[in-house]
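Q: here is a sequence together with a model predicted from it:
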Amino acid sequence: MTAISLDATDCRILSVLQNEGRISNLDLAERISLSPSACLRRLRLLEEQGVIERYRACLNREALGFELEAFVQVSMRNDQANWHERFAEAVREWPEVVGAFVVTGETHYLLHVLAQSLKHYSDFVLTKLYKAPGVMDIRSNIVLQTLKEDAGVPVIVREAQR
């Protein structure tokens, strides 16, 4: 996908929406100094272009009982047929995995895992992750403190392609 050229007004709209997704069109228009109809037109265009993928609520994981967060590096055995597809399918079924990435380096995958407790995490590792097809090794990194999270996507004005 090619990056879409955004002007300063588009960037202001996106910046406000990343922080305040429930803002009304009237308040958004006022905040960025546009008429409500012009603001709505720009917003709809950003949605149609796929710049805005979806709207969602950010939930407090601790309030919902998820006290443990981990980043897990997973190494696979490459000698099994369809090892990637089989593992990817398994990962999509596990609610504990809130992010999954194919990465470069010494491991094949990086999983972002939330668990209600150390026991819940241990059960997840032993009954799901280690039993997944092709898993050879896992290395867990338990989060002790979050310094920065969910900052959104940097919104910058890109110069038109020449």
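A: Now that the structure is in, tell me what you want to look at.

Q: alpha carbons only for contacts and neighbour counts from here, please
A: Will do.

Q: how about the one residue sitting closest to the centre of the chain: what's its closest non-neighbour residue?
A: The geometric centre of the chain, computed from its C-alpha atoms, lies nearest to residue 99 (C-alpha atoms, centre = their mean), at 6.4 Å. The spatially closest residue to residue 99, leaving aside those adjacent along the chain, is residue 112, at 4.8 Å (C-alpha to C-alpha, 6 or more residues apart in numbering).

Q: next SSE after the helix or strand encompassing the one you found?
A: Secondary structure from DSSP states H and E places residue 112 in strand 109-115. The element immediately downstream of strand 109-115 (helix or strand, assigned by DSSP H and E) is helix 118-124.

Q: give the buried residues for that next one.
A: Neighbour-count burial for helix 118-124, with 16 or more other C-alpha atoms under 10 Å as criterion, is recorded at 121, 124.

Q: which secondary structure elements does the strand holding residue 112 contact?
A: For strand 109-115, the elements it packs on are strand 68-76, strand 97-102, judged by 3 or more C-alpha pairs under 8 Å, 6 or more residues apart in numbering; DSSP states H and E.

Q: among these, which is nearest residue 87?
A: When the helices and strands packed on strand 109-115 are ranked by distance to residue 87, counting by C-alpha to C-alpha, first place goes to strand 68-76 at 8.9 Å.

Q: roughly how far out does that closest one sit from the chain middle?
A: Counting by C-alpha atoms, centre = their mean, to the nearest Å, strand 68-76 is centred 16 Å from the centre of its parent chain.

Q: included below, for side-by-side comparison, is a second structure:
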Amino acid sequence: MNLDAIDQRILYCLQENSQLTNQELAERVALSPSACLRRVRSLEESGVIRGYRAVLDAEKLGFDLEAIVHVSLDQMRPNWHEQFIAGIAPHDEITQASIVTGTSNYILTVRTRNMTSFSQFIEQKLVKIPGVRDLCSNIVMRKIKDRSGMLPLTGRGDG
């Protein structure tokens, strides 16, 4: 889908605050409310906008520990990739999972209440997934930038 500058401004504004009213959004992107609504609906129907959600504060909800876990699998096992994907699916502690290049096969972001619950998750759940060969965990001490789920639109961030 080709996005013009107005579409990009709409997306940027909605990334920053998806609860803007159509009137507020229209004012920010210099469109009439009806034209703005048509564009937003078009972006939704095309799948560019996949949905809207609340961004929760994990620490205020008691999930104080975040870790980045590098996982290497035994690739000699049949269906190793499919088994791992199925194995991590039921675990809500895993908030992100990516297939990566390099020394690991996957990188997981894991969120738990504390170190004890993180250790239990690793020992009782993650290492029991068939084919898991090696884990390396990094505990996040402090986030200095978090734009997860956001894209660099309208030329911002192009350096």
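A: Sure thing, it's come through. Here the structure is a predicted model, which is why all the values come from computation and not from measurement.

Q: deepest-packed of the helices and strands packed on strand 109-115 of the first structure, please.
A: Ranked by average neighbour count under the criterion mean count of other C-alpha atoms under 10 Å, these are headed by strand 68-76 at a mean of 19.

Q: and residue 45 of the first structure, helix, strand or coil?
A: When states are read from DSSP: H, G, I helix; E, B strand; the rest coil, the local structure at residue 45 of the first structure comes out as helix.

Q: and the gap between whatever residue of the second structure lines up with it and residue 32 of the second structure?
A: Across the two structures, residue 45 of the first structure finds its equivalent in residue 42 of the second structure, going by TM-score structural alignment. Residue 42 of the second structure is 15 Å from residue 32 of the second structure, where distance means C-alpha to C-alpha, to the nearest Å.

Q: hang on, the earlier thing: tell me the residue in the second structure aligned with the residue nearest to the centre of the first structure.
A: Using TM-score structural alignment, the partner of residue 99 of the first structure in the second structure is residue 96.

Q: its match against residue 106, yeah?
A: No - taking C-alpha atoms under 8 Å as the definition, residue 96 of the second structure is not a contact partner of residue 106, at 10.3 Å.

Q: who touches both of the two?
A: Common contact partners of residue 96 of the second structure and residue 106 (C-alpha atoms under 8 Å, 6 or more residues apart in numbering): none.

Q: which residues touch the residue nearest to the centre of the first structure?
A: Residue 99 of the first structure sits next to 111-113 when contact means C-alpha under 8 Å, 6+ apart.

Q: okay, those in a markdown table with neighbour count and distance to residue 138 of the first structure next?
A: A markdown table is the format used below for the contacts of residue 99 of the first structure (neighbours: other C-alpha atoms under 10 Å; distance: C-alpha to C-alpha, whole Å):
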| residue | neighbour count | distance to residue 138 of the first structure |
| --- | --- | --- |
| 111 | 19 | 10 |
| 112 | 18 | 13 |
| 113 | 22 | 13 |
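
Q: helices of the first structure, residue ranges please.
A: In order along the chain, the first structure carries the following helices (DSSP state H): 8-19, 25-31, 36-48, 83-93, 118-124.

Q: quick one: contacts for residue 141 of the first structure?
A: For residue 141 of the first structure, the residues meeting the contact criterion (C-alpha under 8 Å, 6+ apart) are 70-72.

Q: just the closest of these to residue 119 of the first structure, please.
A: Nearest to residue 119 of the first structure among the contacts of residue 141 of the first structure is residue 70, at 13.2 Å by C-alpha to C-alpha.

Q: give the aligned equivalent of the closest one in the second structure.
A: Structural alignment (TM-score structural alignment) places residue 70 of the first structure against residue 67 in the second structure.

Q: and for residue 58 of the first structure?
A: Checking with TM-score structural alignment, residue 58 of the first structure has residue 55 as its match.

Q: residue in the second structure paired with residue 26 of the first structure?
A: Taking TM-score structural alignment, residue 26 of the first structure has residue 23 as its aligned residue in the second structure.

Q: just give me the neighbour total for the residue lying closest to the match of residue 70 of the first structure once chain neighbours are set aside.
A: Excluding its sequence neighbours, the residue lying closest to residue 67 of the second structure (C-alpha to C-alpha, 6+ apart) is residue 139, at 4.3 Å. Using other C-alpha atoms under 10 Å, residue 139 of the second structure has 13 neighbouring residues.
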